[in-house]
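> I would like to see how this sequence folds:
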Amino acid sequence: MRVLLSTYGTRGDVEPLVALAVRLRARGVEVRMCAPPDEEFAGRLAGIGVRLVPVGPPVREMMRGSALPSAAELSRYRAEMLETQFDVFPAALDGCDALVAAGLAQVAARSAAEAAGVRYVYVSYAAVHLPSPHHAPPPRPGWPEPEVDDHAARWELDARNVNAQFAEALNGHRAAIGLPPVDNVRDHVLTDRPWLAADPVLGGWRETPGLDVVQTGAWSLPDERPLPADLVAFLDAGTPPVYVGFGSMRPAQDIGRMTVEAIRAQGHRVLVSRGWADLDLTDDRDDCFAVGEANHQRLFGELAAVVHHGGAGTTSTAARAGTPQLVIPLQLSDNPYWAGRVADLGIGAALDGPPPTADSLDIALKTALAPGTRARARALGSRVRTDGAEVAAGLLAGALG
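Take a look at the predicted model:
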């Protein structure tokens, strides 16, 4: 049995499929993965014995600036990605029994699976990416935000935007390989039975007509790596610090500095995660420490709070650790959704709106660091599941027989 996994994006897009790959391989399934050609992804996949099929340009190069590429550049990237996928997928699918695709960028995936006669599964890492009257669609970079408040109308406009970008090219390729046209590209990619790799407590799905969503729980692996010795020494040298990190995202230049100052003003030590933004210390005071790659599963339980951008993986890891969160979301993808979930559940605070100020950061930090917030975070943490990847692997292996 052989399965092709496919995604395109940052580490938060790749790691859940890594977890699924490990669980599938434990069941004797051969796995290969289409992913960006960044060195860190190639090394990660080699380490678990999964063949990388590189697709598209390196993601890290695209994320170098503090701003996203322009709308015209994003449109070009999307069009080129569609062409690349139709070039790459047929050979990558050779001998495969199924294709699991994560993210709307996988526009060609279902067509390639149909042409190869293999099972196709679409997976989302957050409920907000799936059409529902219970929430609006997430911000899609490079496309204008609809000027309407009704959720159904916003989802309809979202579908039109996706069609405007992809329908002509997708249907041209489908005709060339003997497949009928599709009239709604987004829903074609999602299918009417998508999988949702998110924790039911943290980001549950509300029943929606027309979608039979299979919620497995978030896909992750236990991480047993020790923390670096110098980080352990910093943790041991005082009270639990507040973590500040934005993962693969690059926030506005002043956000990191302002956050560090706000944390210090409340008498807390600070742990800065460099990430792709290469955040660093603002001075040489001993109440602040900068760290590179580290085991978040082991680290987050040692902290007073986690300040981050609202990525699905970071939100889930902090929630599972029972550590309060302050989410400063970029207006991108599912970041605002996870900010809202953290605030609604009372396990932290969110600054989802105007750019943060010293006053708004001060208020949000006080909320995140309040005893009641910590108590709620700890209570929820004990309910967060860790078996999502195993559940998904079992479902897929069972379906393939």
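
> Please count neighbours and contacts with C-alpha atoms only from this point.
Noted.

> in stretch 174-191, what's buried?
Neighbour-count burial for stretch 174-191, counted by 16 or more other C-alpha atoms under 10 Å, picks out 174, 182, 185-186, 189-191.

> List the contacts of it.
104, 106-107, 109-111, 115, 122-123, 130, 159, 162-163, 166-167, 171 (C-alpha atoms under 8 Å, 6 or more residues apart in numbering).

> Closest one to Y243 out of those, please.
V123 (29.9 Å; C-alpha to C-alpha).

> So the closest one lies in a strand, does it not?
Yes - according to DSSP: H, G, I helix; E, B strand; the rest coil, V123 belongs to a strand.

> Pretty sure it sits against A198.
No - using C-alpha atoms under 8 Å, V123 is not in contact with A198, being 9.9 Å away.

> After the host helix or strand of A19, heading C-terminal, what element do we hit next?
A19 belongs to helix 11-26 when assigned by DSSP states H and E. Using DSSP H and E, the helix or strand that directly follows helix 11-26 along the chain is strand 30-35.

> by how many degrees do that following strand and helix 11-26 diverge?
170 degrees (axes from the mean of the first three to the mean of the last three C-alpha atoms, to 10 degrees).

> Does V307 touch P241 like I think?
No - using C-alpha under 8 Å, V307 makes no contact with P241, being 11.0 Å away.

> Would you do the same for the sequence below? I want to compare the two.
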Amino acid sequence: MVALALELRDLGQQVHLCAPPDFRAWIDGLALPVTPIGPPLRTGSRSQAAPSPPSPQQLRQLARDSVTAQFETVAAAAKGCDVIVAATALQVAARSVAELMDIPYVFAAYCPAVLPSAHHAPPVSPVPGPPTTDNGQLWARDAALFNGAFGDALNAHRTSVGLDPVDDVRGHIFTDRPWLAADQALAPWPEPTAGEVVQTGAWMPPDRPALPAELVAFLEAGEPPVYFGFGSSAGAPEGVTQAMIESARAHGRRVIVSRGWAGLSPDEDAPDCLSIGDVNHQALFTQVAAVVHHGGAGTTTTAARAGAPQVIIPQAYDQYYWAQRVDRLGIGTEHPQVTPTAGSLATALDRVLRADVAARARAVAATVRTDGARVAARRLMAGGGSTGHP
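Got it, this is the predicted structure:
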């Protein structure tokens, strides 16, 4: 969303972002107007203790509170705006606010698996119900989950402001012509006729500042290292950082460990290992032997653009899709769905630290487009692909 906002601003448009409060400092630093919405994300991600599952009554209250906050916050932030763009399936109120303001609304997904299709199952798995491999049934159950979680809260608010209730919450959020902010080569929309989905390409922000001097010195001191990081994923399994280091050493490789939201940190201070914070991945990934990560849309696309072989350790949601795509494209491999160990990671690295995989990764990198956010920005300005009211 920041990438899209920057492109719109470069094209002379005014923008306003709604984002979790722990992103505010970063967005403020880009001189983009931002309104905090919802709870901080990083605080929850760092929690290692598994909380008790909420009761049905607590879930209903959480849904009511969330939808109420969304109606209030989005309505205030969108005053004077010409269009609302939502890019999360949990942004339940945005389309209703657009209706009240009589302006267009666009929903964008970052991964094909988020949008219903006969060619894939929902990203939230398993969907409650009897076991089945029928994707149509799984998507119907997924729709029922949305209705059960948010239907009452959404319709109560819609009725209170004079809007008609909706009977398909997910369809209401997604619209009948959603946008897909994913690269066509890396993550194509699977339907034979793609007219119902507008694929713009991935929305990637421009290069950030140069790499820190310590990181540059480490990169220049030897052969390309292996990068490890779980990005914004939740707490990592105990001991996984040491397993990462040992797996790279088994291949004679140095190691870069990104602390990320999980707080990964080596237990030792060794010359072949460097711990880093937030850096410019677009610059870093062109200088590593492989990228081992959680499989988020942004990290996967950035590594693919850089031509870096990948090992993906999926943990949730769309990460399984990205792991499968990287494997099918021949630019990396999917780690088995078990707790990573030094042995399992070394085996995965053995599959990607090969000349043919590196060559394939470079070939695919040449096909990954870099103008997705610009395409989306121009389309918004032209009014194309936006969906108005039900």
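
> How alike are these chains, TM-score-wise?
TM-score for the superposed chains, counting by TM-score structural alignment, normalised by the length of structure 2: 0.93, backed by 381 aligned residues with a C-alpha RMSD of 2.1 Å.

> Now the buried residues of stretch 174-191 of structure 1 in TSV, please, with extra columns for distance to G301 of structure 1 and secondary structure.
Shown next, in TSV, are the buried residues of stretch 174-191 of structure 1 (distance: C-alpha to C-alpha, whole Å; DSSP: H, G, I helix; E, B strand; the rest coil):
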residue	distance to G301 of structure 1	secondary structure
R174	49	helix
V182	48	coil
V185	42	helix
R186	39	helix
V189	38	helix
L190	35	helix
T191	38	coil
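
> Those residues into TSV, with extra columns for distance to R60 of structure 1?
Conversion of the buried residues of stretch 174-191 of structure 1 to TSV gives the following (distance: C-alpha to C-alpha, whole Å):
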residue	distance to R60 of structure 1
R174	31
V182	33
V185	28
R186	26
V189	25
L190	26
T191	30
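
> And those residues, which is closest to A152 of structure 1?
The shortest gap between A152 of structure 1 and any of those belongs to R186, at 14.6 Å (C-alpha to C-alpha).

> So what does the closest one match up with in structure 2?
The equivalent of R186 of structure 1 in structure 2 is R170 (alignment by TM-score structural alignment).

> Distance check, its match against R95 of structure 2.
11 Å (C-alpha to C-alpha, to the nearest Å).

> Comparing V307 and P241 of structure 1, which residue is more hemmed in?
More neighbours surround V307 than the other of V307 of structure 1 and P241, with 27 against 24 (other C-alpha atoms under 10 Å).

> and the more buried one, helix, strand or coil?
strand.

> give the contact list for it.
So V307 of structure 1 contacts 242-245, 325-328 (C-alpha under 8 Å, 6+ apart).

> 6 Å instead?
V307 of structure 1 makes contact with 243-244, 325-327, according to C-alpha atoms under 6 Å, 6 or more residues apart in numbering.

> In strands, which of these appear?
243-244, 325-327 (DSSP state E).

> which residues touch stretch 261-280 of structure 1?
Stretch 261-280 of structure 1 has contacts (C-alpha under 6 Å, 6+ apart) with 241-245, 247-248, 250, 287-292, 362.

> one more time with 7 Å, if that's ok
241-250, 260, 287-292, 358, 361-362 (C-alpha atoms under 7 Å, 6 or more residues apart in numbering).

> If anything else comes up later, I'll come back, but that's it for now.
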